[in-house]
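Peer 1: Fold the following and give me the result.
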Amino acid sequence: MFWTMSIILFVLWGMGMVTGSTEGLWVHLLLVFAVTALILAVARQGRRRLVG
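Peer 2: The predicted structure is shown next:
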């Protein structure tokens, strides 16, 4: 789930940067959320390997 969210947010961020219709800081918040989702996905996958 976190992998999908991070990919979608990265795509939306990239589209926002390419179209040039950036609303100031808001488009960069997508990047922050995408990186956060990616970190959570990696952490969750690492925890599964330790448990299982």
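Peer 1: contacts and neighbour counts: CA atoms only from here.
Peer 2: Fine.
Peer 1: tell me, what residue is most central in this protein?
Peer 2: Geometric centre of the chain, nearest residue: residue 34, 1.4 Å, by CA atoms, centre = their mean.
Peer 1: Could you check how far it is from residue 52?
Peer 2: 27 Å (CA to CA, to the nearest Å).
Peer 1: For the residue nearest to the centre of the chain, give me its contacts.
Peer 2: 5-10 (CA atoms under 8 Å, 6 or more residues apart in numbering).
Peer 1: and if you look at residue 30?
Peer 2: Counted by CA under 8 Å, 6+ apart, residue 30 has contacts 9-10, 12-13.
Peer 1: want to put them side by side, so please do this one too:
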Amino acid sequence: MLHYALVFLVIALVAAVFGFGGIAAGAVGIAKILFFVFIIMAVISFAVSLIKR
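Peer 2: Modelled structure (predicted):
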């Protein structure tokens, strides 16, 4: 999931360089959502692994 967040971030940067502001804003929004979902899932996974010990 972190990979997809980075891919959308790169797409946003390339779109911003070429002047496609709407596409860049959309890609940044998707990248942010994917990053936060990744962080939440990583924290939950870490907590579950601590509880199972």
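Peer 1: List the TM-score for the superposed pair.
Peer 2: TM-score of the superposed chains, computed with TM-score structural alignment, normalised by the length of the first structure, equals 0.86; 49 aligned residues with a CA RMSD of 1.0 Å.
Peer 1: counterpart of the residue nearest to the centre of the first structure in the second structure?
Peer 2: Residue correspondence to the second structure (TM-score structural alignment): residue 34 of the first structure is matched to residue 31.
Peer 1: mind putting the contacts of residue 34 of the first structure in JSON lines, distance to residue 29 of the first structure included?
Peer 2: Converted to JSON lines, these look like this (distance: CA to CA, whole Å):
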{"residue": "5", "distance to residue 29 of the first structure": "14"}
{"residue": "6", "distance to residue 29 of the first structure": "12"}
{"residue": "7", "distance to residue 29 of the first structure": "14"}
{"residue": "8", "distance to residue 29 of the first structure": "13"}
{"residue": "9", "distance to residue 29 of the first structure": "10"}
{"residue": "10", "distance to residue 29 of the first structure": "11"}
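Peer 1: Filter those residues down to the buried ones.
Peer 2: 5-6, 9-10 (16 or more other CA atoms under 10 Å).
Peer 1: buried set for the helix ranked longest in the first structure?
Peer 2: Secondary structure of the first structure per DSSP state H: the longest helix is helix 26-51. In terms of neighbour count (16+ other CA under 10 Å), helix 26-51 of the first structure has its buried residues at 27-28, 30-31, 33-35, 37-38, 40-41.
Peer 1: Next: stretch 9-22 of the first structure.
Peer 2: 9-10, 12-13, 16.
Peer 1: Turn the residues you listed into CSV, columns for distance to residue 48 of the first structure.
Peer 2: Converted to CSV, those look like this (distance: CA to CA, whole Å):
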residue, distance to residue 48 of the first structure
9, 24
10, 25
12, 29
13, 29
16, 34
